[in-house]
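# Would you be able to build a 3D model of this:
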Amino acid sequence: MPFTQSDLAQIAAHGLSITETERQLELFRNPPEPLSIDRACTPGDGISLFDADREGPLVQAFEESANKGRFSRFVPASGAASRMFKNLFHSAAALDQWLNDGDCPDFPFHQQFFSQFSRFPFYQALKDCLRSRRQQDLDLLLQQRNLAPALAGLLEPWGLDYARRPKGLLPFHAYPDRVRTPLEEHLSEALKLAGAEGTPVRLHFTVSPEFLEDFQQAARLASGQIPAVNSRPIAISFSCQHTSTDTIAVDLDNRVLRNERGELIFRPAGHGALLDNLEKSGGDLVLVKNIDNVVPEPQQPEVIHWWKLLGGKLVEIQSRVHAILRRLESSANNENCRAAETLLETLGLPASSHGDKVPRSRRDQLLQQLNRPIRVCGMVRNSGEPGGGPFWVAGRNGTTPQIVEMAQIPRDDKRAQQALAAATHFNPVLMACALRDHHNRPYRLSDFVDEQAIIITRKSEQGLELKALERPGLWNGAMAGWLTLFVEVPEQVFQPVKTVNDLLRPGHQVTSN
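Alright, predicted model coming up:
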């Protein structure tokens, strides 16, 4: 069915072209072949381990680059906290059990939440809210085991409305004098990685347009409340996912879907849409980490140490790659080509050049293989945490290390399932990225995307069953063409808050209990 004039105007207003919209529709009709998973990356086969003897030089490499102001931080932070609280949305039966018995063993999540309610970092904010808006005493409600008003105050619009708020602005950690949000903890962590005094501290958050002003205000407040901020230049910037990265939705028969007003339905296309934000953030060496993976200040030294190792390894690899690229540009002799091939092998990549080719052709292939963005990604040993992981993926340019989401692994592919069963590590999203070439020019990151690495999912919206198209994930297909190194990091650096009860874990306590 051809697009109407109204459709064309809507597509243009969304920042999309007809060609791009039709490309998306064709992906629904004829999805690409699934990824060809060869095997899991494991220690010694795709995952490196840091040598204790090398930690000192790597930390030094990081600090030297940090002192030059080369590092910045990129934090995807647009997610709402609704998933954190989803287990509390339907709590009537658990509330009744708790009220009547002071116990609800049939509801273990609620049991933990109710029994430790006063330990949550939002307790004081909720107490103030109930007193001012409902003239209720939270301490008394807890004594009476009457927690229905407390849940309402926590989740509903008349109260704190946390189910709708962005996760990055919620209270995460209770200090003796105040609470801190994830945004503040990211700033605290970035300060400790900023290098010598006077070196600028740069952080970039991607946020929902609805809460942009809230984030900006929170950043201004945080800049005046965290020690050491005033002694450094600090630049906290924000951007929003552009509507031009949205994708069109279709029904289950791959026909264009419309809402009750007859308009096309477009949806956000997943974190892969943030690639443009990453490029436009203007970073040189960029540390990428999710908004909810933060720890309180007393626990940050361990995280800082591993960031320095990851960043130092990135500096080391980039120095080697850039040196080889300069040599290749100056001369196509065999010595330079062999050095480039050796470096590719070190990165676990096949060298597509061959010694019998004419020197210039061989050199050009090596330049093409090495002149790419670089990332060093921390990987954590599996311990039941969900998430994608590191795999060797076969493609047109040989078998390369990639981060693969669970949804990308075909269930009917025996080899892929065997690789999944053999996986030893998962991706915590802890990446050090180099975004500039050996002439200090920023890469055009869209040149290194595997456009076929999409994910098609089934969703429900406004009562309609639909198919949604996710762009290649930011650390998945969007970085498929990058030079990639995986290294093992400890589980202590991965402390995400996926549910509200995660805030009770030891990794989120300011003092030990």
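# Going by C-alpha atoms from here, please, whenever you check contacts or count neighbours.
Will do.
# Could you pull up the contacting residues of Phe28?
Shown in contact with Phe28 (Cα atoms under 8 Å, 6 or more residues apart in numbering): Val250, Asn254, Ile456, Leu469.
# Let me know the closest of those to Tyr175.
Of all these, the one with the least separation from Tyr175 (Cα to Cα) is Leu469, at 42.1 Å.
# What is the nearest of the contacts of Phe28 to Ala434?
Using Cα to Cα, Leu469 comes nearest to Ala434 of the contacts of Phe28, at 28.4 Å.
# what secondary structure does that closest one sit in?
Three-state call for Leu469 (DSSP: H, G, I helix; E, B strand; the rest coil): strand.
# Quick one: neighbours of it, just the number.
Close neighbours of Leu469, defined as other Cα atoms under 10 Å, add up to 24.
# go on, Leu142?
Per other Cα under 10 Å, the neighbour tally for Leu142 reads 16.
# Give me the buried positions along the host helix or strand of it.
Assigned by DSSP states H and E, Leu142 belongs to helix 138-143. Neighbour-count burial for helix 138-143, counted by 16 or more other Cα atoms under 10 Å, picks out Leu138, Leu142.
# tell me how far it is from the chain's mean position?
From the chain centre to the centre of helix 138-143 is a distance of 38 Å (Cα atoms, centre = their mean, to the nearest Å).
# following it, which helix or strand shows up next?
helix 148-155.
# And that next one, what does it pack against?
Judged by 3 or more Cα pairs under 8 Å, 6 or more residues apart in numbering; DSSP states H and E, helix 148-155 is in contact with helix 123-134.
# Now the helix it packs on: buried residues?
For helix 123-134, the neighbour count (16+ other Cα under 10 Å) marks Tyr123, Gln124, Leu126, Lys127, Cys129, Leu130 as buried.
# here's the other one to compare against:
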Amino acid sequence: MTLTENDLALLAEKGISEKKVHDQIETFKEGIPFVQLEKAATVGEGLSKFTEAEESELIQKFDASQSNLSLLKFVPASGAASRMFKALFNFLDAYNPANETLDGYFERTNDKALKAFSEGMTNFVFYDLVKQRIAGKTSSKDEEVYLFVKEMMSEEALNYGFYPKGLLPFHNYGDHTATPFEEHLKEAAVYAKTDDTAELHFTISEQHGDMFNTEFNTVKERVSAATKTSFKVSYSNQKTSTDTIAVDMQNEPFRNSDGSVLFRPGGHGALIENLNEQDADIIFIKNIDNVTVPKFATEVADSKKVLAGVLITVQEKAFAYAKSLDNDELTAQQLDDIKSFLENDLNVRFSDSFSSFSIGEQIEVLKDKINRPIRICGMVKNEGEPGGGPFWINDRKGNISLQIIESAQIDMDKDQQANILKNSTHFNPVDLVCAVRNYKGEKYNLMNFVDVKQGFITGKTKEGRELKALELPGLWNGAMAFWNTIFVEVPSSTFNPVKTVNDLLRPAHQVK
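So this is what the prediction gives:
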């Protein structure tokens, strides 16, 4: 591979080293192997489930500690709303009310998504606004549905498809509507504030910065008054230095029609660099579209407190053991106690040869295993088709560990692997509570705990030509592969994502 002067100038502009490009090219050539699943993590086998009494104790543990902790809520929020409205865009392309009835369209296309949309139209948060904007322009119900959708999606009108998902109206409170951004502020006020201040960090697209600032200025007084909380909000963008090179089918750099090398965003795994720039005792991570209305708020907040209570409990022990490994002359029994803690509390697995190591060697292994970031990951019961979730995996070095694995990482051509996925009991809702400091209070460099071999290679096209693209290891997948991990079952009521516009019709998004 030869890079031109223009290529090198582009690398310099993006902050990407020539070595990184060469490494990515090698990854394309070598391919990324599927992960090797050992078994699904289930209750009692890598996944914890607590009784009501235990949950109450964990909540009390967090509540008692909260005022002495620095807390941060980290919200990936760069997603655009365009995919959420895919069915509506398709409808505008495929339907003309002058030539066809709506029932005729449904019969011709079997468009169940648009049918559900039209039947639930009055329950959408934006119904009154759109209805007012198209008043007097429609002569039939069919035309009303068409113009309603057009008013939502047209660039000359509301242009909802352009918006970042975090700034769309989600919930109708009568006197105002609330965006996911506002709902995250309200939620943080319950479980992610110290004294009277809640701190949040949103990762957003650069072009949406002014929109988020405007939204914060619009809602902060209302939310502060309602929650008796002040808010510190910060933002960051996915770094251009995390873009990955695209290649052609011969694994040579893919070049655009102007001769420039094509780079593509590296996926949400790039956000590990943004997370690495944050520092707090506890960091809550939750996606921008996973919010709910007040009637479910207590259950959601209690669930977060349970996870945080687990983190505080296990971290206290981990810190004490890590300190003793640094400072004390330890007996074989004390080393065995530390090993048992790592195995039973932090799900760490050791090689069969560990017992044959010298005391000094065992201490070094234990130090390595215990001095890592910790993540407590909420997991929801499967209630349909299983997707990514909690699994025990065997990596290429023969190490067994708990990981969050996406279905794309699994070789579905192998029946044994496909069956492990099919029979898994829980999936990943992206509900993490993280600790990123060691017992001395020093922040870990999170980049040291990434498994770079857990990325994805996908096929794409550009300008009618095939290419291969590289996604970095996902933020909660390979980017946290070498963290200490605990999985905990959480209620399904805590998982309310809005992947399509019709999800807003669910009870979790209906205020009344």
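# where does the TM-score land?
Here the TM-score for the pair of chains, by TM-score structural alignment, normalised by the length of structure 2, is 0.94; 504 aligned residues with a Cα RMSD of 2.1 Å.
# one step back: of the contacts of Phe28 of structure 1, closest to Leu170 of structure 1?
Distances from Leu170 of structure 1 to the contacts of Phe28 of structure 1, taken by Cα to Cα, are shortest for Leu469, at 29.8 Å.
# Thought Thr245 was touching that closest one, still the case?
No. Leu469 of structure 1 is not in contact with Thr245 according to Cα atoms under 8 Å; the separation is 11.0 Å.
# what's the residue closest to the geometric middle of structure 1?
Centroid-nearest residue in structure 1, with Cα atoms, centre = their mean: Asn290, separated by 4.3 Å.
# Tell me the counterpart of it in structure 2.
Under the alignment (TM-score structural alignment), Asn290 of structure 1 pairs with Asn287 in structure 2.
# how far away is its match from Glu383 of structure 2?
The spacing between Asn287 of structure 2 and Glu383 of structure 2, counted by Cα to Cα, to the nearest Å, is 20 Å.
# again with Phe106 of structure 2
Distance of Phe106 of structure 2 to Glu383 of structure 2, given as Cα to Cα: 28 Å.
# cool, Glu466 of structure 2 as well?
Going from Glu466 of structure 2 to Glu383 of structure 2 by Cα to Cα gives 37 Å.
# who's more crowded, these two?
For the pair Glu466 of structure 2 and Glu383, the greater number of neighbours falls to Glu466 (14 against 10), based on other Cα under 10 Å.
# What about Ala228 of structure 1, how many residues nearby?
If you count neighbours by other Cα under 10 Å, Ala228 of structure 1 ends up with 13.
# Would you mind measuring from Gln333 of structure 2 to Ala198 of structure 2?
Gln333 of structure 2 is 43 Å from Ala198 of structure 2, by Cα to Cα.
# Just want to know which of these two has more residues nearby.
When neighbours are counted by other Cα under 10 Å, Gln333 of structure 2 and Ala198 differ, and Ala198 comes out ahead with 24 against 9.
# Ile486 of structure 2 belongs to a strand?
Yes. Under three-state DSSP, Ile486 of structure 2 sits within a strand.
# pretty sure Leu370 of structure 1 is in contact with Leu483, am I right?
Yes. Contact criterion Cα under 8 Å: Leu370 of structure 1 and Leu483 qualify, at 7.4 Å.
# Settle it for me: which of those two has more neighbours?
Ranked by neighbour count (other Cα under 10 Å), Leu370 of structure 1 and Leu483 place Leu483 first, with 26 against 21.
# my guess is that one contacts Pro373, does it?
Yes. Between Leu483 of structure 1 and Pro373 there is a contact at 6.2 Å, judged by Cα under 8 Å.
# any idea what Thr197 of structure 2 aligns with in structure 1?
Per TM-score structural alignment, Thr197 of structure 2 is aligned with Pro200.
# Strands of the stretch 251-400 of structure 2, start to end?
For the stretch 251-400 of structure 2, the strands defined by DSSP state E, counting those that start in this stretch cover 263-264, 282-286, 374-381, 389-394, 400-405.
# Now the common contact residues for Leu469 and Thr245 of structure 1.
Ala269.
# which ones are touching the nearest residue to Met84 of structure 1 once chain neighbours are set aside?
Setting aside the residues directly before and after it, Met84 of structure 1 is nearest to Thr499 in space (Cα to Cα, 6 or more residues apart in numbering), at 4.0 Å. Each residue near Thr499 of structure 1 by Cα under 8 Å, 6+ apart is listed here: Arg83, Met84, Phe85, Lys86.
# try 7 Å
Neighbouring residues of Thr499 of structure 1 by Cα atoms under 7 Å, 6 or more residues apart in numbering: Arg83, Met84, Phe85.
# Would you verify that the last one is located in a helix?
Yes. Counting by three-state DSSP, Phe85 of structure 1 falls inside a helix.
# now for it: what does it line up with in structure 2?
Using TM-score structural alignment, Phe85 of structure 1 lines up with Phe85 in structure 2.
# Hmm, its match is touching Asp503, no?
No. Judged on Cα atoms under 7 Å, Phe85 of structure 2 makes no contact with Asp503 at a distance of 10.9 Å.
# picking up where we left off before, any idea how far the residue nearest to the centre of structure 1 lies from Ile304 of structure 1?
Between Asn290 of structure 1 and Ile304 of structure 1 the distance is 15 Å, computed by Cα to Cα.
# before we move on, what about Asp128 of structure 1?
From Asp128 of structure 1 across to Ile304 of structure 1, the span is 35 Å (Cα to Cα).
# quick one on the thing from earlier: let me see the contact set for the match of Phe85 of structure 1.
For Phe85 of structure 2, the contact set (Cα under 7 Å, 6+ apart) comprises Gly161, Thr500, Val501.
# What lines up with the first one in structure 1?
Right, the one you point to is Gly161 of structure 2. Alignment note (TM-score structural alignment): Gly161 of structure 2 maps to Ala163 of structure 1.
# For its match, which non-adjacent residue is closest in space?
Using Cα to Cα, 6+ apart and skipping the chain neighbours, the partner closest in space to Ala163 of structure 1 is Ser82 (4.3 Å).
# got it, and Lys499 of structure 2?
Leaving out its chain neighbours, the residue that sits closest to Lys499 of structure 2 by Cα to Cα, 6+ apart is Met84, at 5.5 Å.
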